[in-house]
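>>> Sequence plus predicted model, see below.
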Amino acid sequence: MSDSQLYKAQLLDHFKKPRNKVVGELSTMQVVKRGSNPRCGDDIEVGFSLNNNIIQAIQFRGRGCSVCIASASMMTESIKGQSTEYAKKIAAQMQGWIAGEDVNIPQMLLPLEAVRNHPARKKCVMLAWHALVEGMDECNV
């Protein structure tokens, strides 16, 4: 199986079985931020709780295309239990990487390579990340 096929399979897995996605409210989370992409119909909320600038819990809810849901799922997995400093660094790296810059990102996010060269899907990839950063900025962390 080629890397491309493997990445597509992993994206599909995160879409069909998203990690940290909830159906109900994110009421137990300290911070909840919403992101939407009217062009694609993506509409999600990202919620997280901090303890000493460590992301103790993170969840998301909403609806979206396969790329948006898979990216949100991968994001939550990659930063849960990490510092807000690390999460901001990874979000910035993702922004550069999805824009085509030669930036290293964590291995677990590489399946997003399957859509990196599709300009119309870049906002879908970054929607959850932008909501996360907006929430962290609001907390002054």
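Structure received.

>>> rest of the way, CA atoms for contacts and neighbours
Noted.

>>> quick check, distance from the biggest helix by length in the chain to the centre of its chain.
As assigned by DSSP state H, the longest helix anywhere in the chain is helix 122-138. Centre-to-centre, helix 122-138 and its host chain are 7 Å apart (C-alpha atoms, centre = their mean, to the nearest Å).

>>> For it, name the packing helices and strands.
Counting contacts by 3 or more C-alpha pairs under 8 Å, 6 or more residues apart in numbering; DSSP states H and E, helix 122-138 packs against strand 31-37, strand 42-51, helix 66-79, helix 84-98.

>>> and that helix with strand 42-51, angle?
When axes from the mean of the first three to the mean of the last three C-alpha atoms, to 10 degrees is applied, the directions of helix 122-138 and strand 42-51 differ by 30 degrees.

>>> Of the helices and strands packed on helix 122-138, which is nearest C124?
Checking these against C124 by C-alpha to C-alpha gives helix 66-79 as the closest, at 4.6 Å.

>>> Any chance you could list what contacts the closest one?
Around helix 66-79, the neighbours that count as contacts under C-alpha atoms under 8 Å, 6 or more residues apart in numbering are 11-15, 18-21, 42, 55, 58-60, 63, 86-87, 106, 108-109, 112, 115, 121, 124-129.

>>> this is the comparison structure:
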Amino acid sequence: MADATLDALYQEVILDHNRRPRNFHPMEHASCSADGKNPNCGDQLTVWLKVEDERVSDISFQGQGCAISKASASMMTEALKGKSRADAVQLYDKVHKLVTGEDLTIAKDRELGSLRALGGVSKFPMRVKCASLAWHAMKAALDGTAVVSTEGPEDARSAS
């Protein structure tokens, strides 16, 4: 498939998840949650996870943000349902490398599925934090951290 066609397809995936975000609701009886914020763009969201027998049995998010932030969060919730805690952390690492451009070969990883659409973000450094915010919040929730910021721990504390 030509690069232009693939880019258009990936753009449509992101737009669809922004327009119709999946799992966009608060969750009662979550096992863990974390608030995430990106002061540079104004994105703020909460990620809730229900973890049973070391598996993500349910995940949701709610908040406000740019199209990339919302789409990434929506795509994350679909990708992580049913995954083990360890697989969720491994996917977090892969997506981080994808959106930062740290590992260009990761964009060919078929296991990422539609998440590969986020790879284009690496060309726009100001958008990397938008795409990674939900993932940082998910990882923070699994680690037992209540608040996370794209600007570091000091900024996260001021959010509470």
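Now that the structure is in, tell me what you want to look at. This is a predicted model, so every value here is computed, not measured.

>>> Packed most tightly, which of the helices and strands packed on helix 122-138 of the first structure would that be?
helix 66-79 (a mean of 24; mean count of other C-alpha atoms under 10 Å).

>>> Name the helix or strand for F60 of the first structure, please.
Under the criterion of DSSP states H and E, F60 of the first structure resides in strand 54-63.

>>> returning to that earlier point: what lies in contact with the longest helix of the first structure?
Against helix 122-138 of the first structure from outside (C-alpha under 8 Å, 6+ apart): 31-37, 40, 42, 44-47, 65, 67-68, 71-72, 75, 84, 88, 91, 94-95, 98-99, 112, 115-116.

>>> now it: which residue numbers in the second structure?
Helix 122-138 of the first structure lines up with residues 128-144 of the second structure when matched by TM-score structural alignment.

>>> One more: stretch 10-21 of the first structure?
Going by TM-score structural alignment: stretch 10-21 of the first structure matches residues 13-24.

>>> Mind listing what's buried along that stretch?
Going by neighbour count (16 or more other C-alpha atoms under 10 Å), the buried part of stretch 13-24 of the second structure is V13, I14, L15, H17, N18, P21, R22, N23, F24.

>>> and which of those residues is nearest L6 of the second structure?
Nearest to L6 of the second structure, judged by C-alpha to C-alpha, of the buried residues of stretch 13-24 of the second structure is V13 at 10.6 Å.

>>> quick check: stretch 61-76 of the second structure aligns to which part of the first structure?
Alignment of stretch 61-76 of the second structure against the first structure: residues 60-75, by TM-score structural alignment.

>>> ok now that stretch, how far from the chain's centre?
How far stretch 60-75 of the first structure lies from its chain's middle: 7 Å, per C-alpha atoms, centre = their mean.

>>> what's the answer for stretch 20-34 of the first structure, then?
Its chain's C-alpha centre and that of stretch 20-34 of the first structure lie 14 Å apart, by C-alpha atoms, centre = their mean.

>>> for stretch 68-84 of the first structure, same thing?
Taking C-alpha atoms, centre = their mean, the mean C-alpha location of stretch 68-84 of the first structure is offset from the chain mean by 5 Å.

>>> now do stretch 85-92 of the second structure
12 Å.

>>> For it, give me the average deviation versus the first structure.
Following the fit onto the first structure, the mean deviation recorded for stretch 85-92 of the second structure is 0.4 Å by mean C-alpha distance after the TM-score superposition for the first structure.

>>> Now for A128 of the first structure, how many residues are close by?
The number of residues packed near A128 of the first structure is 31, by other C-alpha atoms under 10 Å.

>>> Let's verify H29 of the second structure: helix, strand, or coil?
What DSSP: H, G, I helix; E, B strand; the rest coil gives for H29 of the second structure is coil.

>>> Okay, Q95 of the first structure and K122 of the first structure: tell me how far apart.
For Q95 of the first structure, the distance to K122 of the first structure (C-alpha to C-alpha, to the nearest Å) stands at 9 Å.
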